[in-house]
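> Build me a model from this:
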Amino acid sequence: ITACYCFGALLLVVASICDLVSSIQLGQDSGAVLSRPANSSRIFYGVMFDAGSTGTRIHVYTFIQKDPEELPVLDNEMFHSIKPGLSAYADMPEMGGYTVRQLLKVAKKTVPRLEWKRTPLVLKATAGLRLLPSEKSQALLEQVQDVFDESPFFVPDDSVSIMNGTNEGILAWVTVNFLTGHLYAETRETVGILDLGGGSTQITFLPKSKKTIGSSPDDYIARIDMFNSTYELYTHRTCIKYLLCHVIHRPPYIIVLLYTPGLEWRVFKSSCLPKKFREEWSFGGLTYIVSGKPDGESYVGYKLCYQEVLKVVKDIVHQPYELKDTSVFYAFSYYFDRAVDAGLIDRTQGGMLEVRDFKKRAKEVCNKMSKYRPINPFLCMDMTYITCLLKDGFGFKENTVLQLTKKVNNVETSWALGATFNHFQNLKIHR
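Got it, this is the predicted structure:
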């Protein structure tokens, strides 16, 4: 028991370790710092690095626990990011380590010096490092490990790793449902999450119908133990077949739609792009060319664009049984960014949309490409892709509500908080 008390700052979910806490409760304040309990006697911290493809982010979480018999409260998140991501330093791993060392300054400023040795330090890498040759990704991870080992923080044995892609969706679901208070409701009502990244799309939710579980492939169902409860989730990450998501870093990577038979394979044309548009990318020593179809107005527009997108989406995105009758889903990443670009939501506030709102704006953008080209020449393609993915891919109704946001209670809605919970739940602490 004494050992557990000494390392109480590390135990975010301590029921499985010394039965001090049965669950975690979120405070109700909507600001960056949630209401601090009166006479709080314990403050503890966790540091999670998200090493993504476009940047490296640090999340420093502060938790409060009045005493061992009461529930911890998430008090604050300090967030900072730096670009580019670690994968940009594939040939200069020392520079990758340097960026992490710079971000560690945020943790040192946030966590009191007396708590450093009891505050765990973790980095999980995602798509950027997954796409690198193993020897290069390993060299980067070793540099990060050296930086961690030199730091004054607590460094667990598995503190630096590449995260399985499917786990991103599961842990993001934990984060969102924790922040919205759904994990602690007796009704077990939860919200689903939708993530749209560079080369993939992710959906995760807690099924209400046994038929959803029974009709889904086994590897689409994941069990997770969290906060003294077991959740059987539907979760699937799809990388659209034949996408150049391993080649061209332009979200959401549906450049495959632009392929024109008979042309050299790195030249692509599409009805989803302005007719006089042409752009090149160079990656891995190869140059890729994309353009609109300049032959006339009849070759562009929403209808033709949708037909191109549908060829990619259909038959490769599994439709869960119950989504036609589902409740609210939280959507972020490129769902959020493209809704902002299309003027559907405010970049700061986010907002609630129905699937039909994406469809309506996609038609407007595609049928007036010249108007939206200065904003984003790919907006027609992206909005049509999102519409098709939601309707014909996942099978949502047009009146399904989507909550688009980057934060809940001013805490980032990424997988990082869920990963922090999961990591510490599995920690085995020894003196």
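> alpha carbons only for contacts and neighbour counts from here, please
Noted.
> Does T230 touch R223 like I think?
Yes - counting by Cα atoms under 8 Å, T230 touches R223, with 6.7 Å between them.
> after the strand or helix carrying I64, next one along is what?
Assessed by DSSP states H and E, I64 sits inside strand 56-65. Elements were assigned by DSSP H and E; along the chain past strand 56-65, the next helix or strand is strand 73-82.
> buried set for the very next helix or strand once past that following strand?
Note on strand 73-82: by DSSP H and E, the next helix or strand toward the C-terminus is helix 93-110. Residues of helix 93-110 classed as buried: 93-97, 99-101, 103-104, 106-108 (neighbour count, 16 or more other Cα atoms under 10 Å).
> next one: stretch 126-133
T126, A127, G128, L129, R130.
> and if you look at stretch 258-272?
For stretch 258-272, by 16+ other Cα under 10 Å, it's L258, Y259, V267, F268, K269, S270, S271, C272.
> quick one on the thing from earlier: got a markdown table for the buried residues of stretch 126-133, with secondary structure too?
Below are the buried residues of stretch 126-133 laid out as a markdown table (DSSP: H, G, I helix; E, B strand; the rest coil):
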| residue | secondary structure |
| --- | --- |
| T126 | coil |
| A127 | helix |
| G128 | helix |
| L129 | helix |
| R130 | helix |
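> Out of those residues, which comes closest to A172?
The shortest approach to A172 among those belongs to T126, at 13.2 Å (Cα to Cα).
> The closest one: what's it in contact with?
D50, A51, G52, S53, I162, M163, N164, G165 (Cα atoms under 8 Å, 6 or more residues apart in numbering).
> roughly how far apart are it and G52?
From T126 across to G52, the span is 5 Å (Cα to Cα, to the nearest Å).
> rewinding a little: which one (most neighbours) among the contacts of T126?
A51 (27 neighbours; other Cα atoms under 10 Å).
> how many neighbours does the residue nearest to it when sequence neighbours are not counted have?
Counting by Cα to Cα, 6 or more residues apart in numbering, A51 lies nearest to A125, which is 4.4 Å off, once chain neighbours are set aside. Residues near A125, counting by other Cα under 10 Å, number 24.
> To check against the first, give me the structure of this:
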Amino acid sequence: MFISLLISIFMLPPQERMVTQHLSGMFDHGPLDQGQMQLQRTMKISKRFFAFGILTCIAVYVAYVKWHLGSKPFVGATEGVAESRGDKLSHQAVSTDLSVFYGIMFDAGSTGTRIHIFKFAQQPRETPRLTHETFKALKPGLSAYADDVEKSGQGIKELLEVAKKEVPMELWKFTPLVLKATAGLRLLPGEKAQKLLEKVKEIFQASPFFVRDNCVSIMNGTDEGEQLYRGSFCTPGNSSRRSVGMLDLGGGSTQITFLPRAKATLQTSPSGHTTSFQMFNHTYKLYSYSYLGLGLMSARLAILGGVEGKPLGEGEELISPCLPPGFKSEWQHAEIVYKIKGQKAGEPLYESCSNKVAKMLYKKVHRAGEVKDLDFYIFSYYYDCAAEAGLIDKEKGGSLTVGDFEIAAKYVCKTMEISPGNNPFLCMDLTYITFLLQELGFPKSQGFKLARKIDNVETSWALGATFHYIDSLNRLQY
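Okay, here's the model as predicted:
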């Protein structure tokens, strides 16, 4: 309103400008008398005043725009033109709701590729909060296409269609699109992993979403734990979970993350087991470590006696005391097919399997003494195995102890001495989980909470990584 008032004062209508020009032309026909000279001087002053007025309008307008944009709660999420190669969004205001924005994260795991589409809301001068998540997963993982890169794009394109349906079209070019790969690609030779990432990047750059040069990458293990923990800050009711630890059992690696209360934990932890991160102007010191090769599928291979990425020779088999006696089959891992079989009947299955697992895990993990005094959520294959063994409700989750896993392992192994059942690996998997938790420092009485979702959000590192990525674009104002 103020600007309009200034313009109405200083801007002459076209008709008045025409009159002024006409009068000026009249003064060119002869010598000027004193009255005409006075009128011309007055007009020159008016022109200067007119120019000064225009400059004043511009200055006031620029100041108003700066103030107006500075008062917005979120800069760049739903305003600005996306520059696919730039480090941040350029800021050109458009008429959209600045309090709502989206982020898309692809989780390229060892056994599947998942898309997380997060919707955030932010009130002025407050921290953003997650309001909705859309999740979909496809199998197999990207690493399965290491020798046929072109096929890897089919699943990526299918999941992008999900994103297009979920994110409003007018926000596509403002929505960051990212893929982060985990243990599956970390276990691949570098050249093969890079070709897969380049293919994904090519597809992303052809999409309508906001894409940077670093839109695809391989996470290191510590990042997984940190981002999993960071994500707990972004959901409703998060304050009660900031002192809760988290255990994640993937296919290729397993992570442990918690916020230490004891100084001794930080002082005695091996190099690389602690990390710092900032969140909402606070610095947190985390115990976080990822054990590559100790995810459930990689552990299976190690217990069977195989080597990651190395096919068996002609006529070779992997014989394991953790498989039912007389059992014989094939098992595929990381695009390699292995012939496997169980040992002949003899020592009870649980005892023979536990001995094998204990040897495989010997000195592989660090025990943090403090964990026995903390509450922990456990996710992924911990959840799946517990549900398959009937320890928790498949949909609702539940609570159990290390001892519950042990009891289930003994029971399943005993029944497999008679029949392999639907999952011949369940004896091995439950035994492995039992020993892994104890090696990490958890006593048999230690209780855990198991959940697929917390506050209707899939439990994974994806939420924290998405929030951190958006933060890195300098698009959040606290």
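> how do the contacts of T126 of structure 1 look in structure 2, which are kept?
Among the contacts of T126 of structure 1, the ones whose aligned partners also touch in structure 2 (both residues aligned by TM-score structural alignment, their matches' Cα atoms under 8 Å) are D50, A51, G52, S53, I162, M163, N164, G165.
> Just the residues you listed: which are in strands?
D50, A51, I162 (DSSP state E).
> Which residue in structure 2 occupies the aligned position of the second one?
A51 of structure 1 maps onto A108 in structure 2, with residues paired by TM-score structural alignment.
> quick one: that match from V216 of structure 2, how far?
Distance from A108 of structure 2 to V216 of structure 2, by Cα to Cα: 10 Å.
> And for L400 of structure 2?
Where V216 of structure 2 is concerned, L400 of structure 2 sits at a distance of 37 Å (Cα to Cα).
> and whatever residue of structure 2 lines up with L121 of structure 1, what helix or strand is that in?
Aligned by TM-score structural alignment, L121 of structure 1 pairs with L177 of structure 2. Under the criterion of DSSP H and E, L177 of structure 2 resides in strand 177-181.
> how far apart are that strand and its match in structure 1?
Its matched residues in structure 1 lie on average 1.1 Å from strand 177-181 of structure 2 after superposition (mean Cα distance after the TM-score superposition for structure 1).
> Please give the centre-to-centre distance between that strand and its chain.
For strand 177-181 of structure 2, the separation from the chain centroid amounts to 7 Å (computed by Cα atoms, centre = their mean, to the nearest Å).
> ok, now stretch 316-326 of structure 1?
Worked out by Cα atoms, centre = their mean, stretch 316-326 of structure 1 lies 20 Å from the chain centre.
> Which residues does that stretch contact?
Under Cα under 8 Å, 6+ apart, the answer for stretch 316-326 of structure 1 is 207-209, 211-212, 215-216, 238, 240-241, 393-397, 400.
> Quickly name whichever of those residues is closest to T348 of structure 1.
T400 (22.7 Å).
> isn't the closest one right next to S327, touching?
Yes - shown here, T400 of structure 1 and S327 form a contact pair, counting by Cα under 8 Å, at 7.2 Å.
> quick one: L131 of structure 1 from G52 of structure 1, how far?
L131 of structure 1 is 11 Å from G52 of structure 1, by Cα to Cα.
> Check V312 of structure 1 too.
26 Å.
> How about L86 of structure 1?
7 Å.
> Which residues are in contact with each of these two?
By Cα under 8 Å, 6+ apart, the residues touching both L86 of structure 1 and G52 are G128, L129.
> is it true that R114 of structure 2 touches L142?
No - R114 of structure 2 is beyond contact range of L142, at 10.4 Å (criterion: Cα under 8 Å).
> of those two, who's got more company?
Shown here are R114 of structure 2 and L142; by other Cα under 10 Å, L142 has more neighbours (29 against 22).
> what's the counterpart of the more buried one in structure 1?
Aligned partner of L142 of structure 2 by TM-score structural alignment: L86.
> and its match, what does it touch?
Counted by Cα under 8 Å, 6+ apart, L86 of structure 1 has contacts A51, G52, S53, G55, T56, G96, G128, L129, L140.
> repeat that with 10 Å
Residues in contact with L86 of structure 1, defined by Cα atoms under 10 Å, 6 or more residues apart in numbering, are 51-56, 92-93, 95-97, 99-100, 125, 128-129, 137, 140-141, 144.
> Relative to H59 of structure 1, how far out is it?
16 Å.
> what is in contact with T126 and G52 of structure 1 at once?
S87.
> State the helix or strand in which G103 of structure 2 lies.
Assigned by DSSP H and E, G103 of structure 2 falls in strand 100-108.
> Tell me roughly how far that strand lies from structure 1 on average.
With mean Cα distance after the TM-score superposition for structure 1, strand 100-108 of structure 2 averages 1.1 Å from its match.
> What is that strand packed up against?
strand 113-121, strand 129-138, helix 149-166, strand 177-181, helix 183-186, strand 216-218, helix 462-472 (3 or more Cα pairs under 10 Å, 6 or more residues apart in numbering; DSSP states H and E).
> So what touches the fifth one?
When contacts are defined by Cα under 10 Å, 6+ apart, helix 183-186 of structure 2 is touched by residues 108-112, 141-144, 146, 192-194, 196-197, 217-221, 250-254, 290-295, 298, 334.
> Tell me which residue of structure 2 lines up with E364 of structure 1.
Match for E364 of structure 1 (TM-score structural alignment): Y411.
> What of E308 of structure 1?
Looks like E308 of structure 1 aligns to K356 there (TM-score structural alignment).
> For burial, what's the neighbour tally of that match?
Counted with other Cα under 10 Å, residues neighbouring K356 of structure 2 total 21.
> same check, this time on S209 of structure 1
10.
> Once you drop chain neighbours, what's closest to it?
Using Cα to Cα, 6+ apart, the nearest residue to S209 of structure 1 is E322, at 6.9 Å.
> residues near that neighbour, how many?
Other residues near E322 of structure 1 come to 16 when the count uses other Cα under 10 Å.
> Now do the same contact list for the aligned partner of V162 of structure 2 in structure 1.
Alignment note (TM-score structural alignment): V162 of structure 2 maps to V106 of structure 1. By Cα under 10 Å, 6+ apart, V106 of structure 1 lies in contact with V47, I58, H59, V60, M78, F79, H80.
> Tell me how far V106 of structure 1 lies from T238 of structure 1.
For V106 of structure 1, the distance to T238 of structure 1 - Cα to Cα - is 34 Å.
> Which residue ranges of the stretch 101-250 of structure 1 form strands?
121-125, 160-162, 192-196, 201-205, 221-226, 229-238 (DSSP state E, counting those that start in this stretch).
> The second one - contacts with which helices or strands?
In terms of contacts (3+ Cα pairs under 10 Å, 6+ apart), strand 160-162 of structure 1 is packed against strand 42-51, strand 121-125, helix 127-130, helix 134-150.
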